[in-house]
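Visitor: generate coordinates for the sequence data below:
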Amino acid sequence: MRVLVTGASGYVGGRLVPLLLDAGHDVRCLARTPDKLRDHPWRDRVDVVRGDVTDGSGLAEALAGVDTAYYLVHAMGGGRGFAGQDALGARVFACAAEKAGVGRVVYLGGLAPEGVPLSAHMASRSEVGEILLASAVPAVVLRAAVIIGSGSASFEMLRHLTERLPVMTTPRWVRSRVQPIAVRDVLRLLVESAELPPGTDRTFDVGGPEVLTYAEMIQRFAAVAGIRRRWIIPVPVLSPGLSSLWVGLVTPVPPSIARPLVESLRHDAVTREDDLSDLLDDHDRLRFDEAVRLALRRVDQARVDTRWSSAAWPTAPSDPLPTDPDWAGGSLYTDERSRPVDAPPDRLWAVVEGIGGEQGWYSWPLAWAARGWIDLAVGGVGLRRGRRDPRRLRAGDSVDFWRVEEIVPGELLRLRAEMRLPGLAWLELGVGREDGRTVYRQRALFRPRGLAGHLYWKAVTPFHGLVFGSMARNIARRAGHEG
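Guide: As a prediction, the model looks like this:
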């Protein structure tokens, strides 16, 4: 089957394309800026057409010969006039799909209650669904509430609020009932929607197996993430506008994104039917805790990139994508440094591999000793373990209060901290070549757990120049002098 995906550079579209390919479909993508798809690993397996749903450019070419078209375009930021633009795009697309003889349009909208005034955001999404259903082309409109997966705006707001606020005064919407659904379940249903009986033309509510209040989702997230139970104090005075500013203040989610999310939480978002599951004979849904666990696994399982690139492509829909916004994927603080070295790579590597133990850490011995004493005082391992061999390391070795997590001889040494910390920490030391010169690369990473983790990083950041800066200088100097 030939399918078209609009919005392939977005959160859902970028995860849907590889699943459609795996299902054996011939995939084409419509993009206003095709270069945004350039670095996706599936780029060479799809056709890409430059076009825009609002002015109709490229639609005839993109829709030619298409059996099913996925319409995943939506102005999430909600700037002035966004609803009109959304409606215009849907009408232009529906008309072009009719002319091209498309067999079906599939749209992912929002789950909203009936008979109550909707936020501008939810009203716009509902209007787009109605426009598509009113066209001559059969439409399948899936309506979902909070989607649980790394990179989902709703999930990221939940993640950051829970991690950063042990005590929070919250608006009344924390009592709203929500039926969250895992992103992998949404994507599977989208893929399977292409196989529905011909002529299927209606909306379907989709949700997970549990109905929770937003406050319950916060507490369940905290339990899965291994942080303490949160104290939630609802207050009646925060309007959606003030709430979005509050969310923007305590989380990295931009207010322009937070506002439509907050406004959509004013009402319950619970499914009224589960007909799609019956039609597809697909009733298997992840429970909330498991969906959260999958969304958190990339960092919690210490999958830090080994090749000094910004991120690794995921192996599951719940994982973050490099194309997700900067505020997605949770907090991962970094301190990166590099220095040219007047020595061949093998000599620099010998210094890197010999770090720790009797050799020390090449910077402020008293500071490292003090950190070891503090760790011992709070029940940690301290610096007393040393290392197995003074010159050689292998994966799994202990090095003072670090553990060798990854070693690529001559290139990379990654150490995982085993000291007592409010989070997870790694130290990477690397050897490379740039412009014919040896280069030393150093990166410290910290994944905070709860507010204490964020405060810890802020507290130690002023000392990084002394500790990590001197480490980089001294390792480079030591490698040069050993010649």
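
Visitor: going forward, measure contacts and count neighbours with C-alpha atoms only.
Guide: Will do.

Visitor: could you tell me which residues within stretch 456-463 count as buried?
Guide: Residues of stretch 456-463 classed as buried: 456-457 (neighbour count, 16 or more other CA atoms under 10 Å).

Visitor: how far off centre is that stretch?
Guide: Taking CA atoms, centre = their mean, to the nearest Å, the mean C-alpha location of stretch 456-463 is offset from the chain mean by 25 Å.

Visitor: same question for stretch 450-465.
Guide: Offset of stretch 450-465 from its chain centre (CA atoms, centre = their mean): 23 Å.

Visitor: please enumerate residues in contact with it?
Guide: 162-166, 227, 333, 335, 421-423, 446-448 (CA atoms under 8 Å, 6 or more residues apart in numbering).

Visitor: redo that, cut-off 7 Å
Guide: The contact list for stretch 450-465 (CA atoms under 7 Å, 6 or more residues apart in numbering) reads 163-166, 227, 422-423, 448.

Visitor: return the subset of these lying in helices.
Guide: Here DSSP state H is the test, and these give 163-164 as lying in helices.

Visitor: another sequence for comparison is provided below:
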Amino acid sequence: MNQRLALVTGVTGYIGGRLVPELLAADFRVRAMVRNPRRLRDREWYDDIEVVEADAGNAEQVRTAMDGVDVAYYLIHSLGTGKRFEARDRHNALTFGSMAREADVQRIVYLGGLYPEGEELSPHLDSRREVGEILLASGIPVTVLRAAVILGSGSASFEMLRHLTERLPVMITPRWLGTRIQPIAVRDVLHYLVGSASMPAEVSRGFDIGGPDVLTYRDMMQQYAKVAHLNQRRILTLPLLTPSLSSHWVGLVTPVPSSIARPLVDSLIHEVICKEHDIAKYVPDPQPGLIGFDRAVELALLRVQDFDVTTSWASAAMPGAPSDPLPGDPDWSGGSLYVDERESVVPVSPERLWKVVEGIGGGNGWYSWRLGWWARGLLDRLFGGPGLRRGRRNPRDLSVGDPLDWWRVEDLEETKLLRLRAEMRLPGLAWLELIVDHDEADRTVFRQRALFHPRGLPGHLYWWSIKPFHGIIFGGMQRNIAKAAIGPDPHGP
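Guide: As a prediction, the model looks like this:
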């Protein structure tokens, strides 16, 4: 039996990039339609798909991309693209629908927004509604899935919730925090998207999709705080805080751009609850059932202690986990990770530099500001942490799992990498990476990275309070380790 060919648009976006591997796993052939194919080259599935360069507004290019396609996923919208986005959305949808009909595509699947009937909608939500109606009128079978807040790291709605909750233990908020919402986990959205490709030809309509929980935005913030092990947030409502002011407030407090925050905030004034669950007649719910809010947040939160933090933060997620950030997600997705990164060329062999690196800590010290390290160790002991008293198991060799003063060896690659995870008392998670590498001229390079994943506002304040001392602490460590490697053999003859 021939594999069905699925065309995916919006593949550099949040849902599109996660849908591709799900379709491949479901035994579809996948063709990605993208304006700039180079943006896909860092995806792990790039070699498994066909890529066509096309602009959604160019009828000829879209028609070419549609050739031989069985099901076409329309995942394009103009959130955050500025004025006249409604006209752009309208033109793109009309072009896509007419070209799909001309190419004899069997079905279009569109992911739109959940909206209440009989209300004056926000411009963003009204445009999503209109696009669905345009596609339904295209003359071929169409599935329109309508979702509210999608829970997954990288989703703009989820990132706004994440950053507001983590950064503000006390906040004055607008009235829309009392609006009821039926969020849905990204994994369940992908389940319905893939399943919609196989609907009977006579089915052409819209479906509401949502998770099992109906919550106010305030409830979601409090539940997020609970799952993330943050203190309960103190929330005061200010009725005079308009959506316009709210969007500026969100833009100030979070890294979500105002151009995206504004339409999202405008849409939050609407109560968005599923009115039906007819989708289950054609696409059975995933087993063992739809994911609830708390579990969806658990899946979306980065369990960074399980990840390879040597990679970039955006690509540090475990493969196959759609709740985690992907390389193409915005820089403001995936939570905060602060990094102090330094490197220098050291005129010795990698083996000689590694001897110094592996011998760090304990009686050998940390090759840095001794008084600063001693004071930090004393402070850690006062708050119940290990301080510097644990020392080393062996004066020369380290193994994964060894305690090393207030650190623990998390990963070790002989002559190349030493990664330490902090066990001191901190408002967050911290690592120190010491890497022996070489450059294009085959010179030995010493790379050093300190990484910190803050927990709540105290974590952010902690990082910025110690940042002025990084030059002394980490800069000194970089220089002194190099100097020790150049000097007499640290382990003797």
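
Visitor: just the TM-score for the two chains, thanks.
Guide: Here the TM-score for the pair of chains, by TM-score structural alignment, normalised by the length of structure 1, is 0.98; 482 aligned residues with a CA RMSD of 1.2 Å.

Visitor: which residue in structure 1 lines up with residue 184 of structure 2?
Guide: In structure 1, residue 184 of structure 2 lines up with residue 181, judged by TM-score structural alignment.

Visitor: contacts only, for that match.
Guide: 146-148, 207-208.

Visitor: quick check: the corresponding residue of structure 2 for residue 343 of structure 1 vs residue 441 of structure 2, distance?
Guide: The alignment partner of residue 343 of structure 1 in structure 2, by TM-score structural alignment, is residue 348. Shown here: residue 348 of structure 2 relative to residue 441 of structure 2, a distance of 14 Å by CA to CA, to the nearest Å.

Visitor: can you pull out the strands in the stretch 1-150 of structure 2?
Guide: Counting by DSSP state E, counting those that start in this stretch, the stretch 1-150 of structure 2 has strands at residues 5-8, 29-34, 50-53, 71-74, 107-113, 142-147, 150-151.

Visitor: which among those is found nearest to residue 14 of structure 2?
Guide: In terms of CA to CA, the element of the strands of the stretch 1-150 of structure 2 nearest to residue 14 of structure 2 is strand 150-151, at 10.2 Å.

Visitor: doesn't residue 74 make contact with residue 82 of structure 1?
Guide: No. Counting by CA atoms under 7 Å, residue 82 of structure 1 does not reach residue 74; the two are 8.8 Å apart.

Visitor: measure how buried residue 282 of structure 2 is and give me the count.
Guide: 14 (other CA atoms under 10 Å).

Visitor: can you pull the contacts of it?
Guide: Residues counted as contacts of residue 282 of structure 2 (CA under 7 Å, 6+ apart) are residue 199.

Visitor: distance of it relative to residue 143 of structure 2?
Guide: Computed as CA to CA, the residue 282 of structure 2 to residue 143 of structure 2 distance reads 11 Å.

Visitor: neighbours of the counterpart of residue 322 of structure 1 in structure 2, just the number please.
Guide: In structure 2, the residue matched to residue 322 of structure 1 (TM-score structural alignment) is residue 327. Residues lying near residue 327 of structure 2 (other CA under 10 Å) number 19.

Visitor: can you put the strands of the stretch 1-150 of structure 2 in TSV and add distance to residue 63 of structure 2 and mean neighbour count?
Guide: Shown next, in TSV, are the strands of the stretch 1-150 of structure 2 (distance: least, CA to CA, whole Å; neighbours: other CA atoms under 10 Å):
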stretch	distance to residue 63 of structure 2	mean neighbour count
strand 5-8	12	25
strand 29-34	11	23
strand 50-53	11	17
strand 71-74	12	26
strand 107-113	14	25
strand 142-147	18	24
strand 150-151	31	26
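
Visitor: what's the closest of those strands to residue 473 of structure 2?
Guide: strand 150-151 (39.0 Å).

Visitor: residue range for the closest one in structure 1?
Guide: Alignment of strand 150-151 of structure 2 against structure 1: residues 147-148, by TM-score structural alignment.

Visitor: hmm, residue 28 and residue 50 of structure 1 touching each other?
Guide: No. With contact defined as CA under 7 Å, residue 50 of structure 1 does not reach residue 28; the gap is 10.8 Å.
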